[in-house]
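>>> Give me the fold of what follows.
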Amino acid sequence: MMEKRWVYKQQASEEIVKNLAESLKVSPTIAGILCQRDICTFEEAKAFFRPSIADLHDPFLMKDMHRAVNRLTEALHRSEKILVYGDYDVDGTTSVALMYGFLRHYTHQIEFYIPDRYKEGYGVSTAGIEYAAEHGFGLIISLDCGIKSADKVAYAASFGIDFIICDHHLPDNDIPQAVAVLDPKQIDCPYPYKELSGCGVGFKLLQAFCLQNGVELEELFNFLDLVVVSIAADIVPITGENRILAYFGLQLLNGPQPTRPGLDALKELAAITGEMDITSIVFGFSPRINAAGRMGDAKNSVRMLLAQTKDEAFKMADIINESNKERRSKDSNITKEALQMIEEDDFLRNAKSTVLYKENWHKGVIGIVASRCIEKYYRPTIILTHSNGKASGSARSVHGFNVHSAIESCSDLLDQYGGHMYAAGLTLPIENIPAFRERFEHFVSNAITEEQQTPQIEIDTLINFSQITRNFFGIIKQMEPFGPGNMRPVFVSECVYDTGNLRVVGDTHLKLRLTQDGYTSFDAIAFGFGDYYHHISKGIPFDVCYTIEENNYRGNITTQLSIKDIRFK
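Modelled structure (predicted):
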């Protein structure tokens, strides 16, 4: 297995930890973990452990919110045709389902529009504007896109179509001249929480609409299951307001009566048993919802999310599940081809970066393939394929390395590019690929550090097995939902060994029973550590890095350690 760096998070001062431990009546270990998450006072801990809908921010603090609500209310009163426009990924489709699903109770003059990934590309499209013009729409509400569409908003205005933009991406200097631009990342937006998903910004617009028009907020809160799916899938921090939205969204998903047949159908097709959490959304829901846009028509995801009967929900869920099977097949085959290309080429094998091109690779999965290549060769990776006479690609990066800057250094070879530190897209003439590969490699090899070439595991703290009591794990569980900004705590315990129950499962995984002192022992699972069997079976002590989880096997719930890495003495 690839060697990993163990990086311990910085600890707060002893005095702060001691004061928090005393005020909460918890162990210093728990208090230290909370302080690492900027939860250092009793009040902060109370808000963290007991999320409250009442703590959601006033939506009218967001720049342009009054203008947005007034324009939406006016459109409803005048029975104007409203087009709800969203991106083709999970955040975009959940945003559209939220906005359309809520507003259809107030007007029949409403449709939704998702651009075709391959014909129209990302964001607001010319084709979408022209569709709105041809069909007499007076207002477009864009969700999870629009902040960088100043030219398209101007084009819509030429047809007399107004825009309300709900976005969460970083704006350019050229802000669209829309009726209202809702994006907390605007420099002059005073909204206190900046990390909402696109669906979260749409939720704030509807929250403001309810408050201004005397609509019961409970009606809107029934859509929080869509908001938590967007939060999980878009990998936004699960802190502050997102934590509140995610907490109550998960309550809806796990409630006794499923409120959304589409998500219930998806849960069944993904074979998810037990309670949903952020991880099960990311691995169970996200790939399937995304697959509709990658392999076919993203509108099918919206139709599934809006389905009002079980039959309709399963019909649409089956379609997107088939799209996901196709996606997985292409993803697997292309990944094998890509890895083989690296392994058979001395330059590619020894390079600090990966740039691969094959004209018949499916554009919808190349970003996934780039991520898969990084799992094997941990380095900045770009996968390119043929699209409309050009090479079009997706880039992914490793921890701490800015792949967008590396691509920018080759901008004279490119037609266009965009993205951020860890993920980007680019288009270039096919004949420029060799020069681009050479220039990109030169930049990466000069800029990347030795540390950035080794995957790291962030560790909260060192503990002994004896500290893992029922009460200790109970408090860890109350820290859910886990995700970016509030990851499941990672622990290290030293000098542990297997009690003799070691076995290989599923060819490459290990099941263990670990003990540290001969008395306290725990079941453990180590995915992908099959090669360690012989060392561990000899009874050699080792250090282990892990998270603590619950294992629910046929209704029997036990505490289990999920192994992240092993180091032998």
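
>>> only C-alpha atoms for contact and neighbour calcs from this point on.
Noted.

>>> For G136, which non-adjacent residue is spatially closest?
Excluding its sequence neighbours, the residue lying closest to G136 (CA to CA, 6 or more residues apart in numbering) is K81, at 6.8 Å.

>>> One more: L462?
Nearest residue to L462 in three dimensions, chain neighbours excluded: V492, at 4.7 Å (CA to CA, 6+ apart).

>>> related to what we said a few turns ago, wait, the residue nearest to G136 sits on G138?
Yes. Look at K81 against G138 with CA atoms under 8 Å: they come within range, at 5.7 Å.

>>> Give the residues shared as contacts by these two.
Residues touching both K81 and G138 (CA atoms under 8 Å, 6 or more residues apart in numbering) are A75.

>>> Count the neighbours of the residue nearest to G136 for me.
Neighbourhood size, K81 [other CA atoms under 10 Å]: 20.

>>> go on, the one 5 residues further on?
Here the count is done by other CA under 10 Å, and G86 has 34 residues near it.

>>> just S149 next, same as before
The number of residues packed near S149 is 21, by other CA under 10 Å.

>>> same question, the one 4 residues further on
Counted by other CA under 10 Å, the residues lying close to V153 total 26.

>>> got a list of what the residue nearest to G136 touches?
So K81 contacts 75, 109-111, 136-139 (CA under 8 Å, 6+ apart).

>>> Against T107, how distant is it?
Using CA to CA, to the nearest Å, K81 is found at 9 Å from T107.

>>> go on, V369?
Applying CA to CA, the value for V369 to T107 is 43 Å.

>>> Among the two, which residue is more densely surrounded?
V369 (27 against 17).

>>> In which helix or strand does that one reside?
According to DSSP states H and E, V369 maps onto helix 366-376.

>>> Touching the helix or strand that that helix is followed by from outside, list them.
The first helix or strand that comes after helix 366-376 along the chain, using DSSP H and E, is strand 381-387. Contacts to strand 381-387, defined as CA under 8 Å, 6+ apart, come from residues 353-363, 366-367, 369-371, 373-374, 391-397.

>>> If we use 6 Å, what do you get?
Residues from elsewhere that reach strand 381-387 (CA atoms under 6 Å, 6 or more residues apart in numbering): 353-359, 361, 366, 370, 391-396.

>>> What of stretch 341-348?
Residues outside stretch 341-348 that contact it (CA under 6 Å, 6+ apart) are R349.

>>> Give the buried residues for that stretch.
Buried residues in stretch 341-348, counted by 16 or more other CA atoms under 10 Å: 342, 348.

>>> Stretch 540-551 too?
In stretch 540-551, counting by 16+ other CA under 10 Å, buried: 541-549, 551.

>>> Surely P237 is in contact with G485?
Yes. Taking CA atoms under 6 Å as the definition, P237 is a contact partner of G485 at 5.0 Å.

>>> this one as well, want them side by side:
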Amino acid sequence: MVKNIKVRRWEILGKTSQKTPTLEEIEKILLKNRGIVKPKDKKEFFQPTHPQKLSLKDLGISPDQVKKVRQRIAKAQKSGELVIVYGDYDADGICGTAVLWERLHSLHLNVLPYIPERFSEGYGLNEKSIKRLKEENPNLGLIITVDHGIVAGAKVEVAKALGIDVVVTDHHEPGKKKPKPFALVHTTKISGSAVAWILAREIKPSNEGLELVAIGTIADQLPLIGPNRAFAKHGLDALRSSQRLGLNALFQEAGIVKDTIGPYEVGFIIAPRINAMGRLTHAIDSLRLLCTKNRERAVDLARLLSRTNLERQRIVEEVVLHAKGETLKKKGVIILAHESYHEGVIGLAAAKLVEEFYRPAIVISKKGDIAKASARSISGFNIIAAIRQIEDLLIEGGGHPMAAGFSISTGKIKEFSKRLDEISIPLLTEEILTKRLKIDLKIGFANLGQKLLTLVDSFEPTGLGNPAPVFLTEGVGVVDARVVGRDSTHLKLTLMEGENKLEAIAFGLGGLYTSLSPDAKIDIAYALEENTFNGNTNLQLKIKDIKLK
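Just a heads-up that it's a prediction; the model follows:
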């Protein structure tokens, strides 16, 4: 088994000529590190445009295609035909389905939401499901996809042959051949739920549903810059004041303080619960949670989602434990296939392997003749581009540069692995496989205080593309150190630099405890945060990494 890569290269992004830079200079460097230099971009970053004012042109969405959708919706209103909003079973797709279904329902259309069952129907449009829906509902005249469809050209043709118009709304990377639906509302600039929200806005203007777009955007791990930042920031504001019974029941069940909800709460507490249903059972219950008007039903569904998420966590650990026991290749993409791997969690297992070994990983669930695969990547290696080079071996697939999914004949897995090695090994250089800790700026403790913390807070919401600012201070003295947490995995430190003394917490770095002594000098990379304990609020350093002198 290959060794876990622990070494991280510190990469300092910004430089200053002053030992104690001004707050204005720090702000300028932090913005430049995120590609923000022009005054208008700075204004947009700190005061993101409300999604109501984002133009179709700026988002890369065709106004002509949206106009066609509006006309088709008007026709459906008059005819009374059935419209189905055909979503996806992940958090982004479920949230987008809720947004679009609720908006069309408010226009008194004959409209139903539909979420496919992962294991029997799979991702996106399913030929058998389209035929069954038409048989059960002869008046079905329009299907609107949410968060899928850009690679479903053949399925669109099946629907058209049955007399069903299809509107595709999607944000995934297109394949070599685009589908030919009635209308195509597509851009890669925003999330699937955001595309659905924009279409809903164009059909009937309203701010409703922005809280769901924040969940979808953060859950899909999109870069929180540009329009995604606008959706995340304004959507989080809406989430903190949401009156949705299901979401409020979920907050209570999960122990979330509503007015403190940020990217962490969405990404690690809310979204995993919404996703859990589609991974293990059926995502329709997550949709019901978002849309229910019944308080008791909301509580029951919130408990169901939480229970299912606990079961999901247990199954992921089983898969990862088994995968770690396998003999992993020392070069190229990690590819693991087994009959025991639960199809609903292979993406999470792949992500865990990437985190552990810092190499792209594909985990494949073998079930009979057809296997389902999920891929996760690292910065600098476009996983979907690599997979597309050998798509002649695949049944179907799609995704992003950092994540992808596909199905493949079980008998072709070995050849797939061999050909992917030929593609990936030359590309996965030592440079790309070296994990980096990007540091914004080197400063001293004299710079640290409430004003800098206020500046740091103004960069929220942070995440991919806009990480929380990280600083470096060298030659820091260790006044006090102790291990905390279960199995003594964390460090609680009192540190001093110059005349300034500060408290710090270092998660996962408890193993360094024996190397620290009262006269030790260390370099620390850290983020700033407030820590409230026993009613007292103080500045605290959240340490990312430590280098011993």
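
>>> where does the TM-score land?
With the length set by TM-score structural alignment, normalised by the length of structure 2, the two chains reach a TM-score of 0.90; 534 aligned residues with a CA RMSD of 2.5 Å.

>>> what's the closest non-adjacent residue to the residue most central in space within structure 1?
Nearest to the geometric centre of structure 1 sits I235, at 2.6 Å (CA atoms, centre = their mean). Spatial nearest neighbour of I235 of structure 1, chain neighbours left out: P484 (6.6 Å); criterion: CA to CA, 6+ apart.

>>> What does that neighbour correspond to in structure 2?
P484 of structure 1 maps onto L464 in structure 2 when the alignment is built from TM-score structural alignment.

>>> What about its match, how many residues nearby?
With other CA under 10 Å as criterion, L464 of structure 2 counts 13.

>>> So it is in contact with P223, correct?
Yes. Contact criterion CA under 6 Å: L464 of structure 2 and P223 qualify, at 4.6 Å.

>>> Just want to know which of P237 and G485 of structure 1 has more residues nearby.
A direct count of neighbours by other CA under 10 Å for P237 of structure 1 and G485 places P237 higher, at 21 against 15.

>>> Map the more buried one onto structure 2.
Alignment note (TM-score structural alignment): P237 of structure 1 maps to P223 of structure 2.

>>> Might you report the residue contacts of its match?
Contact partners of P223 of structure 2, counting by CA under 6 Å, 6+ apart, are 464-465.

>>> quick one: secondary structure of it?
What DSSP: H, G, I helix; E, B strand; the rest coil gives for P223 of structure 2 is coil.

>>> Can you show me which of the contacts of K81 of structure 1 carry over to structure 2?
Retained in structure 2 by both residues aligned by TM-score structural alignment, their matches' CA atoms under 8 Å are the following of the contacts of K81 of structure 1: 75, 109-111, 136-139.

>>> Now flag whichever of these is closest to I459 of structure 1.
E111 (47.7 Å; CA to CA).

>>> any idea how far A152 of structure 2 is from the equivalent of M2 of structure 1 over in structure 2?
Using TM-score structural alignment, the partner of M2 of structure 1 in structure 2 is K6. Distance of K6 of structure 2 to A152 of structure 2, computed by CA to CA: 41 Å.

>>> Over to I443 of structure 2?
I443 of structure 2 is 52 Å from A152 of structure 2, by CA to CA.

>>> got it, and Y526 of structure 2?
In terms of CA to CA, Y526 of structure 2 sits 45 Å off from A152 of structure 2.

>>> And I190 of structure 2? What does it align with in structure 1?
With TM-score structural alignment as the criterion, I190 of structure 2 lines up with L196 in structure 1.

>>> Does that match lie in a helix or a strand, and which?
Going by DSSP H and E, L196 of structure 1 is not in any helix or strand.

>>> and it, how many residues sit next to it?
So L196 of structure 1, with other CA under 10 Å, has 29 neighbours.

>>> those helices in the stretch 51-200 of structure 1, which residues are they?
Using DSSP state H, counting those that start in this stretch, the helices of the stretch 51-200 of structure 1 run over residues 65-77, 90-103, 126-134, 150-157, 198-213.

>>> mean offset of the fourth one relative to structure 2 (after superposition)
Which is helix 150-157 of structure 1. On superposition with structure 2, the mean distance recorded for helix 150-157 of structure 1 (mean CA distance after the TM-score superposition for structure 1) is 1.6 Å.

>>> for the first one, same thing?
Once superposed with structure 2, the aligned residues differ from helix 65-77 of structure 1 by a mean of 1.8 Å; criterion: mean CA distance after the TM-score superposition for structure 1.

>>> and which of the contacts of K81 of structure 1 is nearest D277 of structure 1?
Among these, E111 lies closest to D277 of structure 1 (CA to CA), at 31.4 Å.

>>> quick revisit: so which of the contacts of K81 of structure 1 sit within strands?
110-111, 139 (DSSP state E).

>>> which of those tops the neighbour count?
Using other CA under 10 Å as the neighbour test, the ones in strands among the contacts of K81 of structure 1 are led by L139, with 23 neighbours.

>>> Need the counterpart of it in structure 2.
Matched to structure 2 by TM-score structural alignment, L139 of structure 1 sits across from L142.

>>> Please name the residues that touch that match.
L142 of structure 2 neighbours (CA under 6 Å, 6+ apart): 83, 164-166.

>>> before we move on, what about Y89 of structure 2?
The contact partners of Y89 of structure 2, taken as CA under 6 Å, 6+ apart, are 278, 283.

>>> Go again with 10 Å.
By CA atoms under 10 Å, 6 or more residues apart in numbering, Y89 of structure 2 lies in contact with 95, 97, 114-118, 122-124, 147, 274-279, 282-284, 286-287.

>>> And G14 of structure 2, by the same measure?
So G14 of structure 2 contacts 26, 28-33, 438-442, 471 (CA under 10 Å, 6+ apart).

>>> ok, now H534 of structure 1?
Applying CA under 10 Å, 6+ apart, the residues contacting H534 of structure 1 are 502, 540.

>>> That one -> structure 2?
With the correspondence set by TM-score structural alignment, H534 of structure 1 lines up against T514 in structure 2.

>>> looking at this, A481 of structure 2 is in a strand?
Yes. Assessed with three-state DSSP, A481 of structure 2 lies in a strand.

>>> Which residue is the nearest non-sequential neighbour of it?
What sits nearest to A481 of structure 2 in space, not counting adjacent residues and going by CA to CA, 6+ apart, is L493, at 4.6 Å.

>>> Under the alignment, what does that neighbour map to in structure 1?
So, by TM-score structural alignment, L493 of structure 2 is matched to L512.

>>> Doesn't its match belong to a strand?
Yes. Note on L512 of structure 1: a strand contains this position according to three-state DSSP.

>>> Could I get the full set of helices for the stretch 201-350 of structure 2?
Remark: helices assigned in the stretch 201-350 of structure 2 by DSSP H, counting those that start in this stretch are 210-219, 227-240, 245-254, 263-265, 271-280, 284-291, 295-325, 346-357.
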